[in-house]
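In: would you be able to build a 3D model of this:
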Amino acid sequence: MKRLATAAAAAALLLPLAACGNDDAVDPRADVDSTLVVYAAASLKGTFTELAKEFEAANEGVTVQLSFGGSSDLVSQISEGAPADVFASADEKNMDTLVGDDLVAGDPQDFASNTLVIVTPPDNPGDVTSLDDLADPDLDVVVCAPQVPCGSAAQKLATAAGVTLAPDSEEQSVTDVLTKVTSGEADAGLVYVTDAKGAGDDVRTVDVPQASQVVNTYPIAVLSDAKQPSLARDWVELVTGSQGQKVLRAAGFARP
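Out: Predicted coordinates for the structure are as follows:
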């Protein structure tokens, strides 16, 4: 009987330890990082910020960390090991770079397209009426750098129109171009129609007939090193789905 009592006591002591062991197995799951890191072209800032709020509301405990910039700069960061789950580019060329380096999981999906337009300050101090005026060396003109999608598009647009641009500044993102115009630092700039629409009364727009010949298609993809692959796929589904497309159309993006 004494031996049985001793065994029972030992078993009783082991039960709390077993329970603690089960708790320890569960706790790490409660500490799993639930931050989704999205790298996206600067021109997507307004739409992706809106979609991030919807995504967080639909996924309790999830935070969407957005990083915007020129697509080429973002590709460089990702290639150098920057932690990101999703990448959305303002052109196919930069996405192809990541695909070629095996940094993309699956096939990228096209979700939007964009074209360029001239913007000036509201009072149009340079009296800009066409793309030809952007070749005037007396005007302060700003465009995106050639390696950035909006810069590559600007060069193609100028070629299509037979115009040699004379920019005073080449920026690393379309939002930088827009800022220089809205702040009065430039007489005119080339930005996407979505950026011009988002700026509202802070700019005046001048359409370019040849713009329809130069269309930038936007692809999105889950990255191969994503720490949150499931959430990343859900984000891509949101962007390419009906709700994401509704937000994009409202901002002025066209279908891919």
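In: all contacts plus neighbour counts: C-alpha atoms, from now on.
Out: Noted.
In: center of this protein - which residue?
Out: residue 40 (1.6 Å; Cα atoms, centre = their mean).
In: who's in contact with it?
Out: 66-69, 71, 74, 87-89 (Cα atoms under 8 Å, 6 or more residues apart in numbering).
In: can you do 6 Å?
Out: 68, 87-88 (Cα atoms under 6 Å, 6 or more residues apart in numbering).
In: residue 117 should be in a strand, yeah?
Out: Yes - assessed with DSSP: H, G, I helix; E, B strand; the rest coil, residue 117 lies in a strand.
In: ok, so what distance separates it from residue 41?
Out: Remark: distance between residue 117 and residue 41 (Cα to Cα, to the nearest Å) = 18 Å.
In: which of those two has more neighbours?
Out: Higher neighbour count among residue 117 and residue 41: residue 41, with 26 against 22, using other Cα atoms under 10 Å.
In: state the next helix or strand along the chain beyond the longest helix along the chain.
Out: For the chain, the helix with the greatest residue count under DSSP state H is helix 2-30. Toward the C-terminal end, the helix or strand that comes next after helix 2-30 (DSSP states H and E) is strand 35-41.
In: how far off centre is that next one?
Out: The chain centroid and the centroid of strand 35-41 are separated by 7 Å under Cα atoms, centre = their mean, to the nearest Å.
In: likewise stretch 5-23?
Out: Using Cα atoms, centre = their mean, the offset of stretch 5-23 from its chain centre is 54 Å.
In: what residues are up against the residue lying closest to the residue nearest to the centre of the chain once chain neighbours are set aside?
Out: Counting by Cα to Cα, 6 or more residues apart in numbering, residue 88 is the residue found nearest to residue 40 once chain neighbours are left out, at 4.6 Å. Residues near residue 88 by Cα under 6 Å, 6+ apart: 40, 219-220.
In: now the other sequence, so there's something to compare against:
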Amino acid sequence: MVKSRAVRRRALGLAGCCTAVLLALSGCSSDSSSGSAGAGSTGSASSGASTSSASSASSTVSGTVTVFAAASLKEAFTTLGGRFEAAHPGTKVVFNFAGSDALAASIVAGAPADVFAAASPTTMKTVTDQGDAGTPTTFVRNQLEIATVPGNPHHIASLQDLAQPGLKVVLCAKEVPCGAAAQKALAAGNVQLTPVSYEQDVKAALTKVELQEADASLVYQTDVKSAAGKVDGVPFPEAASAINDYPIATLTHAPNSAGAQAFVALVESPDGQKVLTDAGFLSA
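Out: Below you'll find the model as predicted:
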């Protein structure tokens, strides 16, 4: 009898052990299953983060941004180009500075570019009329000033003084914005003169005076400022009747549309506007 009880106790103990083992195994299985779900959840979050990161990377500005800009914007836009590249590592801004009419003609003819910044709404219209640019916005304005050789040896003090006999005056070609503005100013001052040459952009007209191949020229006040020490500037009241608006637009077939939008945003930002007004441009 005693032996039978001992056998039953051992059997019960063994059964208890087996039950405990089974419960432990069940707990392990549950933990393992719960861990798998957690891992799946983590994997899903990681996948979401990866997708978000990829989306962010795809929207990051990269590559080359090609900007066609009026010659008078050269100094200010070169500064902005450097800032753009610093803000977007790995990007490169390539500029084509020339007369706005020549740039507009190139764009219409299919020249690849991302942004067009013109020195007048008329030249911008050449591009928008062909559907080659988005809606432009005016980002700055500019007005004329008389540039003379250093020291102003001919004592030019007014627009009328440009008509004095023997004075060599250079103007921008009539079809470019600085030339069209010069014609308006001369008409406002009732001044008639025959220039020694017509130049295809404002920088070319300025260079003639810098090299002292001409005594004076009608250029933008921004050009006089950028050439400080090489020319003297003479403001004149008639310039107020010939102020040019400068429009900017992203191009319809821009190879780098994200870069184009980012560059225009920089130009229109407070930082961009400060660079431009520091260069002598008027706020739009």
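In: picking that back up, and the residue nearest to residue 40 of the first structure, what pairs with it in the second structure?
Out: Here residue 88 of the first structure is matched to residue 117 in the second structure, going by TM-score structural alignment.
In: for its match, give its distance to residue 252 of the second structure.
Out: 14 Å.
In: repeat that for residue 101 of the second structure.
Out: Relative to residue 252 of the second structure, residue 101 of the second structure is positioned 18 Å away (Cα to Cα).
In: mind listing the strands for the stretch 151-256 of the first structure?
Out: For the stretch 151-256 of the first structure, the strands defined by DSSP state E, counting those that start in this stretch occupy 169-171, 188-192, 204-206, 216-223.
In: and the strands in the stretch 51-200 of the second structure, which stretches?
Out: Here the stretch 51-200 of the second structure has its strands, by DSSP E, counting those that start in this stretch, at 64-70, 92-98, 115-117, 137-142, 144-148, 169-172, 197-199.
In: now residue 19 of the second structure: which helix or strand?
Out: Assessed by DSSP H and E, residue 19 of the second structure sits inside helix 2-59.
In: residue 119 of the first structure matches what in the second structure?
Out: Taking TM-score structural alignment, residue 119 of the first structure has residue 147 as its aligned residue in the second structure.
In: for residue 216 of the second structure, see how far away the nearest residue in space to that match that is not next to it in sequence is.
Out: Nearest non-adjacent residue to residue 147 of the second structure, counting by Cα to Cα, 6+ apart: residue 233, 4.8 Å away. From residue 233 of the second structure across to residue 216 of the second structure, the span is 10 Å (Cα to Cα).
In: how about residue 187 of the first structure, what's its partner in the second structure?
Out: In the second structure, the residue paired with residue 187 of the first structure according to TM-score structural alignment is residue 215.
In: tally of neighbours for its match?
Out: By other Cα under 10 Å, 24 other residues sit near residue 215 of the second structure.
In: test my guess that it contacts residue 170.
Out: No - with contact defined as Cα atoms under 6 Å, residue 215 of the second structure does not reach residue 170; the gap is 8.1 Å.
In: can I assume residue 103 of the first structure is in contact with residue 225?
Out: No - with contacts counted by Cα under 6 Å, residue 103 of the first structure stays clear of residue 225, the gap being 7.0 Å.
In: of these two, who's got more company?
Out: Per other Cα under 10 Å, whichever of residue 103 of the first structure and residue 225 has more neighbours is residue 103, with 21 against 18.
In: which residue in the second structure aligns with the more buried one?
Out: The alignment partner of residue 103 of the first structure in the second structure, by TM-score structural alignment, is residue 132.
In: skipping adjacent residues, who's closest to that match in space?
Out: Leaving aside its sequence neighbours, residue 132 of the second structure sits nearest to residue 252 (Cα to Cα, 6+ apart; 5.0 Å).
In: counterpart of the one you found over in the first structure?
Out: For residue 252 of the second structure, the aligned position in the first structure is residue 224, judged by TM-score structural alignment.
In: just residue 235 of the second structure next, same as before
Out: Residue 235 of the second structure maps onto residue 207 in the first structure, by TM-score structural alignment.
In: contacting residues around its match?
Out: The contact partners of residue 207 of the first structure, taken as Cα under 6 Å, 6+ apart, are residue 117.
In: 8 Å instead, please
Out: Contacts of residue 207 of the first structure by Cα under 8 Å, 6+ apart are 117-118, 130.
In: and if you look at residue 107 of the first structure?
Out: residue 221 are the contacts of residue 107 of the first structure under Cα under 8 Å, 6+ apart.
In: what do you get for the one 10 residues further on?
Out: The neighbours of residue 117 of the first structure, taking Cα under 8 Å, 6+ apart as the test, are 190-193, 196, 205-208, 211.
In: helices of the stretch 51-200 of the first structure, start to end?
Out: With DSSP state H, counting those that start in this stretch, the ranges of helices along the stretch 51-200 of the first structure come out as 71-79, 92-100, 149-161, 174-182, 193-199.
In: what is the equivalent residue in the second structure for residue 168 of the first structure?
Out: Here residue 168 of the first structure is matched to residue 196 in the second structure, going by TM-score structural alignment.
In: hmm, back to that, by neighbour count, which of the contacts of residue 117 of the first structure wins?
Out: Compared across the contacts of residue 117 of the first structure, residue 190 has the highest neighbour count, 31 neighbours, by other Cα under 10 Å.
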